[in-house]
Every structure is written in C-alpha cells, then in structure tokens.
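Colleague: Next input, structure requested:
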Amino acid sequence: MVKAQVLAGGRGKGKFTSDGNSGVRIVSSPTQAFESASNMLGHNLITNQTPPEGLVVNKLYIYKAIDIADEFYVAITFDRDRYMPVLLISDDGGVNIESNASRLQRFWFPLPHGIGPEITAYIQAQFGFSDPEMAPINHILHQMVKLFQAKDATLLELNPLVRTPDDEFFCLDAKFNFDNSAKFRQQKLFAMEERLPEEEDEYEASQLGLSYVRLDGNIGNIVNGAGLAMATNDLVTLFGGKCANFLDVGGGATKETLSKAFEILNKDTRIKGVLINIYGGIVRCDMIAESIIAAAASMGGFKVPVVIEESGLENLNVEPDFELAAERIVNLTGDSS
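Modeller: Predicted coordinates for the structure are as follows:
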C-alpha cells in the first residue's frame, strides 16, 4: 500500500492532478511502486477535505497490504451536550464511513470508569465477535480510553480497523485530534505538530500571544480585543470590503508583537491595504504609534495604504472615526461595490 501523507482526509476517494488516480494505491511490484510514487510526490492531491486546488504531497507512507475480511470504524470523541466521551463504532468502515454515518452505534461512558462490560457485551452481540475476538477488541478499547484521557484528546479515530480472514485485527489508518487548550500539558505531543504553509503565520503569531486567523479578503487588520476585531471585520464587510485576516494583538501588546504583526501582513501578497484600529483603554497608544513608525522604517515605508488616527508618514491615512476609517480603507483598496 502506498498512501499520500497530507493534512486532510478522504485520500482513498481523492484524485491526483498528475494522473487522476487515488491517494491510496495498491501496488504489486517495485516498478509499480516507483511509478505510483513518481505520480504522487510533488503533485497535488484533491479530496473533499482539501482546498479546490488540492494539497501538495511531499511524503508517502508505504506498508504491506493485508487481506481484509471486514472493515470497522471505531472512534472516541467528546459529546459536549452530554459532557462526556462517546464511543462510535460501525461495521462499515473505510472510505464509505462518511456516506454511511447513520450506521454508527453510539455508546456514552464516564471517562473515569471507561467502557464497561455492558457496552462491550452489546458490541459483541451487535457485531458478532466471538469470545476469542473480544480479547483484542477489549484491549483496543481500553488503550483508546487510556490515550484519550492521558493525552487530552478530542478525537481518536481508527478507520479502518480490519479483521483478517485469520480473525486478527489491524488498524490500517488512524486520525487523532488533541485539545489546543492542553498544549501546556502536552508540550512533547504538540512539538510534533505539522502545519500547512498557510498556517505558519498563525503558529508564529500564537508564540508571541497574537491571535491570528487567515481569511479570504485583501484588507489587513491590526486591532486589540477580539470584540473589536469582529466589529472591524463586520464594518469593512458592510462597506463592501473583505478582510484578509483577524489579527488581535491583545492588551499585552509590545513593540515586538506589533512588529511581528506588521511582518505577517507585509508577507501576505494578497493585502492591498491595512486598517489599524486600537482601543486605547487596554494598551498604550504611544507605544502603538512608535511601533508603527518603527515598522515603516524597517520595511522602507508602507507599500499599501494604511489607515489610522495620526502620523506624518507617507501613504498613511488619518481617520479618527471608526466608521469613516473602515469606509476609507475599502475605497483605497478599490474593493467598494
């Protein structure tokens, strides 16, 4: 088996831009493996979970093929409505699970007690597992609960978990999600995290305490406070513009964090203008002003229109009124409808 490694699911039903074939392939010889790898590495794979242009594949996972008698889907996630984890299991795993989600069996359980004998007895009866087969099933479920709790997981998904003709069980693929709020407890785990190229700025910003979210527009924002960020985005949209980001420098902004904010926006080739909207009640505006001047100097001046309250810098537009500032940046970027 040759599997494309990308940060998206649906690889089995996906298609490569190179040859139109799947992101998961069975090969029977070194020659076929080489041909498949050549058409996968460096090419884009398009699935129902990737952007329209797909994601470039730089890694492959190669493993021996296994004869499959049955495919199962097994997952543990957290049900926020019931404040407890839930076990999801189906005998129709693999690439069809998304279209057959109605066949999922759900079992809620208290995390401190794990999956009890009542649930495992029902699973055995429902899916026809023999007594010898229940030993590995019980072990798998026990280990999943242990991992779910120990690593602050929000999703552990085995798909497919397969039964071979010899009644052995193998996990052929898995997907794990972990709680971002638990990074301080799971530092080694999150240190292994891989990110898409467009997520690097978000990661670098978070390291400095900035809240950065990439959006689809071309007007960059630098604000302080999540509420003000949302209001700024809404007002720009009201005047016919579209924001390129949600960038909240927070109440603890420093010259270093402001410089990083400008650096992120300066690297974004989509941005045609920047709106700086700072509420003086939670951060010193003189420090913000000094940071803006320093950023302009380090970048050789602003290459796009910047709207803010007061300065003598070239290409920097003064507008103390929030509504007029949003309208002006939209007009300056030519985005007004």
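
Colleague: okay, CA-based contacts and neighbour counts for the rest of this
Modeller: OK.

Colleague: Name the next helix or strand following the helix or strand where residue 256 lies along the chain.
Modeller: According to DSSP states H and E, residue 256 maps onto helix 255-267. Downstream of helix 255-267, the first helix or strand assigned by DSSP H and E is strand 273-277.

Colleague: Let's compare: structure for the following, please.
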Amino acid sequence: MKLIFIHGHIPQGYEALELKKRWTDALKIGLSRSGLSLPLDKNDIIFSYYGQELGALATSANWALEQTVKESNISLRTETRIIHDFLLEVSKNAGLDIELIASRNGISLIHRSYLNWTWVRLLLETLDKHAVWSQLSIRRMTYEIYCYLSNPVFRDAVHDVVLNQMDREPAVIVSHGLGSIVAYHALLKNPQLQISRHFSLGNPMGLQAVSASLEPIRFASSLKGDWINYYDHRDPIALNEISGADRQTESQISNHGGTYTRTENHHDIGGYLNNQHIAREIYDALTHSAPRSSSNHIQHLKFWAIISPSFSFMGELELFGCIFSFF
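Modeller: The predicted structure is shown next:
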C-alpha cells in the first residue's frame, strides 16, 4: 500500500522534498498521540508536486487578477464570476460583515459585481487584513483556483504532472485545498488507478463558487473505498459539506466537520494531519484495519472533534515547533 499526498496552494520557495517532509512529520505527530508510528517506508510515500505549475502563476497573480476582472468588464466573460463569488463566500465564512464593508467604502448594491475591480479588490484587501493566513496568499490562492477551474490547458498540465508520479499500485490519497479538486479530477479521468480510500482535508469543493464548476460531483471508478472529507469549522476555505453520490453504488461522501486544527491558521495542512483522529483514520486505511461501524465511527469522530483542542498537553512541546502553513 502506498500513501499519496496531493497538495494545494503552497508558499513560494518550497520544494517537493521539503513539503513532503513537512506533511510526513505532521502525520507522525498525529500518530504519536495514539502511540502509533508511520506504517510504511518513506519510499512508499508519494508527494505529487506540481509547484512549478503554480509558481508560473504566482509571479503574475496580483496583476493577472486585476486584469482578468477589468477585461471581463469589457468582454463580459462570465467565468470570472468564480473570482468574485469565491472571495465573497470565503469572506462570509471568515465572519466579515459584507454590508458594513460596502457601506464604509461607499459601494452600493448594484456595484457589488464580479465585473467591478474596486469591489473585488476591497474583498481581497479586507480578507488579507482580517484572517490569519500565515504564509498563505489569498490573492494567489484565488487566482490558482480560478485558473484551474476555467483554463483546461492549465488543468491538464497539472493533471499530467500529478499522474506521472502515480502508478497502478493500491494507494491511499490524502489531499488538501486545491489538491482535493485535483485528486477528484485525476480519479475521474483515470479508471486504471487503484485507490482504496481518499481523505480530503480543507477541501474547497463545498463552496458554491467552486462546486458550481464541478457539478454534478461523482464517484470515480478508480476509488474502490470511501471518500472521507474533513473540514474544520473555523476554516473559511472549507467550511461546507460536499454533496455527491454514485448512482451505481449508492456511495456517499462521508463529511466530518469539527474542531480539528490547533494551528493559528485553521486551513493549515499541519493542523489537519497532526490531529489524532484524522491521523488514526489514515493509519487504519494504510494497514487495512477493520472499519468501525457507522454509528461508532461517528461517535468516535465527534468525541475527538470536541476534546482534541483541550486534550493537547501531551506532545504540546513537540507540536510547538511544528506549527507551519503550507498548502
């Protein structure tokens, strides 16, 4: 069994080996809270890195966002609505008062449009000031998601890189952020893959602005087991459940919202992976441990979601040095 990590947004300057180590170390911390260790060799961990493709966007993200919105005001390109709707939804999830922001800046309801760069820029700047993003750039993340969902050339380039690092051996996928959308498409388009379980963490597919470009959300034939989606109730990028079903198997996406992350930035992959419950579920998937019954699984999940923020003294010093933000 192999473990495949698929990242999303990453801070500039991070390379594949460094990111793989950060993800692996975070998972090890989560496992140590259950007295467990990583049940596979480091060579069986695949980090599907497409950072160069994202890096090509990063150099022009600020300028490109502005130009894209301004040009859409002339050409009326409706796909640019993704940019506005994504920012508006994340702003609301982050607890921002949209009416107050608009009134303080003299922007009437009719001008709160995806075609108005002044309004879109105001959402960007307000989010940057309000939310704790650490090294996350909300501008870059917004542009990356927009390009992935609206540009098939960029999307195919990402898929090619990710798939070149995968094979037909049985594997468990752990994805994060944009990487969850990448994993979803990769599984749909490649039925030869043998994925026993998919864990999506901090997945933005629950946002209406994103899901509208993906509907209907389906199960891939390459996914042989469960799709388990974890989202922290304080993560504005992934606050909502994902709906979707496979008509043939009647499989459902297993959504689990709770208080999982103890990092300052609640979208942080480290915060998800070093969570005791999430790490244990990944361990069970890798070792083929017998799944819990549905009722026991849900009760166990709720228990750890409630107590994990306070049940943290053991290993806290170890965790202190490992708070980081990468996507």
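
Colleague: For the two chains, what TM-score is obtained?
Modeller: Once superposed, the chains reach a TM-score of 0.24 (TM-score structural alignment, normalised by the length of structure 2), with 150 aligned residues with a CA RMSD of 7.3 Å.

Colleague: Report how many residues lie close to residue 284 of structure 2.
Modeller: 15 (other CA atoms under 10 Å).

Colleague: Please report how far it lies from residue 182 of structure 2.
Modeller: Going from residue 284 of structure 2 to residue 182 of structure 2 by CA to CA, to the nearest Å gives 24 Å.

Colleague: what do you get for residue 93 of structure 2?
Modeller: The value you get for residue 93 of structure 2 to residue 182 of structure 2, if CA to CA is used, is 23 Å.

Colleague: Tell me which of the two has more neighbours.
Modeller: Using other CA under 10 Å as the criterion, residue 93 of structure 2 and residue 182 rank with residue 182 on top: 22 against 18.

Colleague: Checking the more buried one next. Helix, strand or coil?
Modeller: helix (DSSP: H, G, I helix; E, B strand; the rest coil).

Colleague: Check whether it really touches residue 161, as I assumed.
Modeller: No - with contact defined as CA atoms under 8 Å, residue 182 of structure 2 does not reach residue 161; the gap is 10.8 Å.

Colleague: can you map out the strands along the stretch 51-200 of structure 1?
Modeller: Using DSSP state E, counting those that start in this stretch, the strands found in the stretch 51-200 of structure 1 span residues 55-56, 60-62, 70-79, 84-90, 105-108, 153-163, 169-171, 174-178.

Colleague: Quick one, which of the ones you listed gets closest to residue 219 of structure 1.
Modeller: Between residue 219 of structure 1 and these, the tightest spacing by CA to CA is seen for strand 55-56, at 25.3 Å.

Colleague: what helices or strands is the closest one leaning on?
Modeller: With contacts taken as 3 or more CA pairs under 8 Å, 6 or more residues apart in numbering; DSSP states H and E, strand 55-56 of structure 1 sits against strand 44-46.

Colleague: now for the strand it packs on, which elements pack on it?
Modeller: Counting by 3+ CA pairs under 8 Å, 6+ apart, strand 44-46 of structure 1 packs on strand 15-16, strand 55-56.

Colleague: Redo those as TSV? Include mean neighbour count and distance to residue 159 of structure 1.
Modeller: As requested, those are exported to TSV (neighbours: other CA atoms under 10 Å; distance: least, CA to CA, whole Å):
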stretch	mean neighbour count	distance to residue 159 of structure 1
strand 15-16	22	20
strand 55-56	20	21
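
Colleague: ranges for the strands of structure 2?
Modeller: 2-6, 45-48, 171-176, 195-201, 227-232, 254-258 (DSSP state E).

Colleague: Now distance to residue 152 of structure 2 too, for those, in JSON lines please.
Modeller: As requested, those are exported to JSON lines (distance: least, CA to CA, whole Å):
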{"stretch": "strand 2-6", "distance to residue 152 of structure 2": "19"}
{"stretch": "strand 45-48", "distance to residue 152 of structure 2": "19"}
{"stretch": "strand 171-176", "distance to residue 152 of structure 2": "21"}
{"stretch": "strand 195-201", "distance to residue 152 of structure 2": "23"}
{"stretch": "strand 227-232", "distance to residue 152 of structure 2": "25"}
{"stretch": "strand 254-258", "distance to residue 152 of structure 2": "28"}
